[in-house]
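Chemist: using only what follows, build the 3D model:
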Amino acid sequence: MAKDDERDAPPTIGSGYIGAQMTRALRALQEAANREQRQSAQARVDRWSRLLDGKALDLLQHGSRTPIEGAPAWATPEVVTGGFATGALLAGGPLLDWERHLAAQVLDTGTGNERQRLNAWCLGDEGMAWLHARLQQGDYRVGVPEESALLTVAWLLQQGAHAQVEAILAAIVGWFPSLRFYPEPVPLAAGTEKLPAGGDFTLFVETAGAVVAQLQRRTSSARVKTQHHVLMQWRPLYATAVGLLLQTWRDGQPCMQFPQDWLPDAKQAVATFRTLRRQSPARKASRHRDVELLEYLALCVDGVVLTPHQRSRVGQIVNDHAGKHGVPDSDTYAARMRFEQESVAAPPHAALARIAANRLRLFPADAGVVDVASLQRDVQPDEATSLVAAGSVLPRTLRQHVARCQQGTVEQLIEAGLVPSLESLALLLPQLGARVAERGFTDPAHGRLYAACRTAFDARRSLLLLNLQSQVRMAELPWAAGLESERQRGTPAAQRMLGDVVALALRHYPETPLPNPLLRQLRSLADSAGADLPLAEELAADIFMGAFAPGFAAAARHAGRFTAGSLYARYYGIDSMMLERLGEPRPRTGRRSQHRVDDLAGLCLARADLAPGQAGPAANGAVIEQVQILTTHNLAVLFDRFQLDAVLAEELPDMIQRGFSAVCTDLQQVAPHWHAWLTARKRGAYAWRQMVFFLSRLDDAGLAQSMATLRSLFAAQPSGFQRRFAPAMDGLVVASQGGQPAQVLLGWSPQSWLRPYTPEGYLSSHPSEWTEFCDVGRLVTVEDYQIVENAYLDAIRRFCVAAGVDSLCIHSLERRESRDYHEGQPLDLDGIERVARDALRNVIWCKLVSETAEVHFGYDYYMYLVSSVDAESALLEADPLLNIQRYRSPYLREEEE
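Modeler: Predicted coordinates for the structure are as follows:
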């Protein structure tokens, strides 16, 4: 039996994850292709270096809500992927440019201690007047919560709240030398939208200024310029040389006869060749077939008699070219040449991006744009340049990029395709929460200050926490009480907005459980609405401590009452009376008291068929899934609180169908190597759980109709999937008829009946065949892997050239913390290669899309090249080790199929 002190020993966090992230950061720095990428990668390396230094010096305590030695909980830490604090504070560090400028304006000459002197200056008469002016005019920005502290002091002094001011200063004065507590002054943008008196709030995914900066960073790829040069000059010259040498054929041999009018044309071709070669240094040493053939043509023009070997080589090159592409004077050859040249004749995307950026500069940089259609129109005569003609059309990738600053309601942005996931929705809600909260103040200056501080606090990254600790709350800021004074909670606008957001999230993303970032934002909105909304976040399986906070037991009891006797309770075998008893305390049996949270953990262990003490990520995941089932992962409390049975009554049947389709998609389209299958099964099981809950909210007639629809959809699935998935479908049917199923679909259970076996007995690939990057060093050598990876990248380049695209955009991005990529990010050919390499190595997953071409990355190292134009001929010259065949990509959007 374990001793009490052993059970109470604090957990430790290994350094393996941190080391792996540092390795990725260093690799990104090594592979950076331009100055911007190098700067971004260097910043990542610096962050992880600070973390490792702090860990080595024992200055960091990861897993604690105060991970930096000596720093208070309210100080905003720099946090990297995984929730690790680096040891830096975001309000500290070197002076920012705007701080230096402010210091030069208001401080006496001299250097050193500028931050401390600026903090002290703000408490003097001149500085306090400056703060009051910022409050009234609203011309300031709060990047981190600390920057609102002295503004709060200024406002409280206006109200005569001297005791509160003294308390705030007592907490922060000691940090004056290192942290900034003053705001950044910014010009108030002309035309900045004022809050409407009523109705919907308008938001934007990115500000106009942010989109301008992104557009300005777009540059023409060197490869694009080379492609243009080759297709417009070298390729026609090569065709001319092939045509001329075909005229010299006699008795099956080239260069055996020269027609009377042949020499002038040949001399002109050779002169052009020599000029191009002088202008193209890279071609001087090239042994590409075009250069080689033109060199032989030059010998013929100079009167040199070719050797038999040289004539044989000319014949081989000409015959190979004519056999693959036809003879140069044929209609098919001319059509191919015309298509290739038209594909590169369009204006460079970088030049078009500059035009779009110039249009955006006319709008306030820190806001969105109401009418983006005017920004997406064709190039106007006064915008034309030497590279871009009037009437040129902005490509879809640029139009989509500009649309990211579109201003609209949440629903409008979702319908415009600018909010592709619930995580993206969570990024919008701080704007919404701040503006709703701002209306809770009678003093506009006070409302603006509260909204600014709250927006900055909502951007604070969560820490990795152990032992059921909670994240730092805004109320813990020493100046929070001053900000909260006179705030009116529970305004009708806030209450209505909270319910609308919840309904929108479930209506548009019915297959996805609400992720933690969205739950935090909903909790923040609930605070503005004066509502107590007990939401349970998803726990991480790798750091789960085997116990649940009391809020989980309360959520389980509420869900048990809400779902008692329903299809959901029958399907998952939930005993609502047992859940009610979770609130009964156990008698004390030893040094450590037994809390109700232990009851819930024990129940989840039993439901997962695990023994007490059984641990590890897989066991933890199974326990966490059971608590999500028992709590409905927040669906019960949301449906109950916002009366969603009535609000979503008309949408529920469609939500159920979409959830079922997502399950079928996840469990069929995922390639079957083991890790990928685990991920897909978990995603499918979670979508299934959502669907079962929605089914349970229907009346008898609605349930019968939806079950008939699901049976029809299931019958339309491939027969192999029907056989595998039949136990899950049969269980749902049994539960819908009042029984308890024998099989329940779970995400963290082996369930061998669901695995897609082949007749040979394994998942689609033989165990000895490598199928992903993690097999390097085990089933494939690094050298052999790189050969295959480079062949894939070469195929993508050839495909893009043939499809006439020089830019693709990131779409449906997953694992957003990696590489600083973002949804909708445009990529030139160099960027495409970098992202494709990361996708092939499982660093990220995404699709690369444009108007005419897409690249999709499947599991098991499958790659799908999709084009609306004929680009197949380009792949004929791809590396022969690739197995290329026609196939419909399973990742096509429905409207494209």
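
Chemist: from here on, just use CA atoms for contacts and neighbour counts.
Modeler: Noted.

Chemist: may I see the buried residues of stretch 115-126?
Modeler: 115-119, 121-122 (16 or more other CA atoms under 10 Å).

Chemist: another sequence for comparison is provided below:
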Amino acid sequence: MSEDIRGGYAVEQWARAFVTALTHEDEATRRRADERVRRWRDVVRGIAGGSLTPGSRAPVAGLPAWVTPVVVHGGFATGEAAAGGPLRAHELAVCERFGLPERRRALMAHHLAGDGLAELLRMLDTGEYRVDLPEHAALPVLAWLLRAGDEDAARELFAEIAPFADRLGFAPAPAPPAGDPAVVWRGTAGQAAAALAAREPNGRVEAMREALAVWNPFADDLLRWWLDGDLGESADEPWHERGVALLERYRLLAANHTRCAKHRRPKENLAVLRHALEEVVAGRELTPRARGLLRHAVASMVRRRGEPGSARHGELRSRQAAQLDVPAHHTTAREVVRRLASLPPDRGVPDVAELCAPVDGVPVPAAIRRVVARALAGTVEELVDAGVVPSAEVLARLVPRIAATTTAAAYPDEALRTLVAATCLAFRNRRSLLLLDLRHQVRVDELPWVRAIARHRARGEGTRHDALAALRRLGELALDAFPGTTLPNTLVRELAELGREAEVDLPWVEQLAADIYEGRFSPKFSRAAEQAGDHLRGSLYARHYALRQGPVGDLDALCRGRSGVSGWSVAGNHAIIEQAQVLTTHNLVTLVARVGVRGDWPALARRAFDTAVRFAGRAPTSTRPQATAKLARDAWRHTVFFLSEAGSAAPPAWLRDHDGPLADQVGELLRCYGPARANRSGEPGS
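Modeler: Here you go, the predicted structure:
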């Protein structure tokens, strides 16, 4: 396993990207694959040359753990530092403005004296900056420390970051103030505009519009011509001249309108009439077969639509003309893009209804509204209620702003509070590394500039209370919005961060990757399992899953025994890890018994059950049947937990009456019902 981690996996990913870059039919996909080839090549060469150590908290030789690495799929560092590379546009502008050499060390020196230091302090006071990477907060923190008179902390911070001054950028970019920290968005106005601007005309829709606007009027005129001439029986010179003009018109239309191809298909009525027209104009007699086809086509057209000029025919063409008055989707999208252009491109949108107001009196299509709605700005609860948050993973991407603001609230100085919040948000974008030997990811308080301001933080009861309130709020939101979904690791990390701010020692457990599972769990998993066993003693959940009480002992051996797995395999690791989720309830007991999350347990149980049934029904035909079945088992586990919290001695009717997917599990659970246990709710931190 370790040998595969050190090289095999990286080589495989490199090869896959190389094949995609050579063979994929889409040019944009090939370009993206070229970039993946470059990065995986760097990974493979770094591992082979010893400059990269997969599984380490500091995988890049010469860079400390706090430096943000560039990370590719699977948690492999490429050897690059995210804050390195060429100077950014605003950095080049500073160099040009002050006549500095285009080198990072010169920029650092500039920012620590004179105009550069004054500009950093102005940014701090106005909030007019953007921290894209955690490193970009280092110099503003140093400037703040100097202004606060904390020269010792400033000197220590400078000593720690100065050795990397020629490789990393430590200053933020100018930008408008961040705005209300309670307001979040899934996408930005700029992203919505780019997605809509990329919309191309729909080929089928445009062909239909061409048929209505071009070929239907021509077909009407051609049919009228044949009817006026009694299908050629009453031909005269004016009639013949009209036919010549019609044929010339057809040739022009066919050359300039190529989307609709029906007029070229020999069996189509229009093609039959046009072929007969060509014969007559050329002075040739129609063959008996051609005349028969002509008569059939004319009769069919009149029977279906009526003669041109009749009331029935006029009503049909009026309805079709109304369809043409409706703007095409890509035309409407361009108008919405124009409206979006008036908003800041890096923020969410305040009002979807206003941006999607009717265009020329025609409602904006739902497909375009959905793109704009993804950029809606509001509180997390408002976005969930608006249906903009479709999964727990998306929810996890929205909550860092709340956690960052809560963390920053402990700093009395307003400028420092804003800077810390920006730093925490940037840190949340740091991709997780592949770690071995139960190591933990780098935490925000390990950053040198965050450590440097630790003494300026005021920890008080109010701060802890606010952090606990935010933790409870997010926990209740997650369970209520997605009761059948296991908390994703990104959300678990946010909850754990809030728990640390609340100074509550809670055993948050993550979902583990089966392909790198090393056969042992960290101590917090055992704590979570013991906590769950105590809280669920005598409950429906405990009976259904045969939980043991008291200390769990060797959790690794216990999970392996419950799963029936021997030896090492990815499939076996999945089974072992799933048993750990059963025993720990994967943070459900932590949320309910320790944080104090409350919910409508019967309603949550029913919704989690519906999720379980949905996934169980999909699993047999899914392209990923094992993963889909795992989602069903997760939702089923949540169902049993919520039913246990409801504490009813009798199963609900919807469970008793179920005979679809999961019927066997339902039957087993029904046999576990007995006297309800008395619910016990521990105080947070108890």
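
Chemist: closest to residue 323 of structure 1 out of the buried residues of stretch 115-126 of structure 1?
Modeler: residue 115 (73.9 Å; CA to CA).

Chemist: how close does the closest one sit to residue 614 of structure 1?
Modeler: According to CA to CA, to the nearest Å, residue 115 of structure 1 stands 52 Å off from residue 614 of structure 1.

Chemist: same question for residue 565 of structure 1.
Modeler: 32 Å.

Chemist: the two: which has the busier surroundings?
Modeler: residue 565 (15 against 11; other CA atoms under 10 Å).

Chemist: what lines up against the more buried one once you look at structure 2?
Modeler: Under the alignment (TM-score structural alignment), residue 565 of structure 1 pairs with residue 538 in structure 2.

Chemist: what strand or helix carries that match?
Modeler: Assigned by DSSP states H and E, residue 538 of structure 2 falls within no helix or strand.

Chemist: quick one: it from residue 676 of structure 2, how far?
Modeler: 8 Å.

Chemist: swap in residue 111 of structure 2?
Modeler: The value you get for residue 111 of structure 2 to residue 676 of structure 2, if CA to CA is used, is 66 Å.

Chemist: same deal with residue 644 of structure 2?
Modeler: From residue 644 of structure 2 to residue 676 of structure 2 the distance is 8 Å (CA to CA).

Chemist: which residues of structure 2 fall in strands?
Modeler: 69-72, 76-81, 129-130, 173-174, 184-185, 377-378 (DSSP state E).

Chemist: in CSV, list these along with mean neighbour count and distance to residue 493 of structure 2.
Modeler: Formatted as CSV, those follow (neighbours: other CA atoms under 10 Å; distance: least, CA to CA, whole Å):
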stretch, mean neighbour count, distance to residue 493 of structure 2
strand 69-72, 21, 18
strand 76-81, 24, 20
strand 129-130, 21, 23
strand 173-174, 15, 27
strand 184-185, 24, 18
strand 377-378, 22, 22
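
Chemist: count the neighbours of residue 619 of structure 1 for me.
Modeler: 23.

Chemist: map residue 538 of structure 1 across to structure 2 for me.
Modeler: Match for residue 538 of structure 1 (TM-score structural alignment): residue 511.

Chemist: distance of that match relative to residue 342 of structure 2?
Modeler: Distance from residue 511 of structure 2 to residue 342 of structure 2, by CA to CA: 42 Å.

Chemist: of the two, give the one with the bigger neighbour count.
Modeler: Taking other CA under 10 Å, residue 511 of structure 2 and residue 342 do not tie; residue 511 has more neighbours (16 against 9).

Chemist: returning to that earlier point: surely the match of residue 538 of structure 1 meets residue 489?
Modeler: Yes - assessed by CA atoms under 8 Å, residue 511 of structure 2 is found in contact with residue 489 at 6.2 Å.

Chemist: for the spatially most central residue of structure 2, what are its contacts?
Modeler: With distances taken as CA atoms, centre = their mean, residue 394 lies nearest the centre of structure 2, 5.5 Å away. Residue 394 of structure 2 is in contact with residue 186, counting by CA atoms under 8 Å, 6 or more residues apart in numbering.

Chemist: that's all I had, so thanks and see you.
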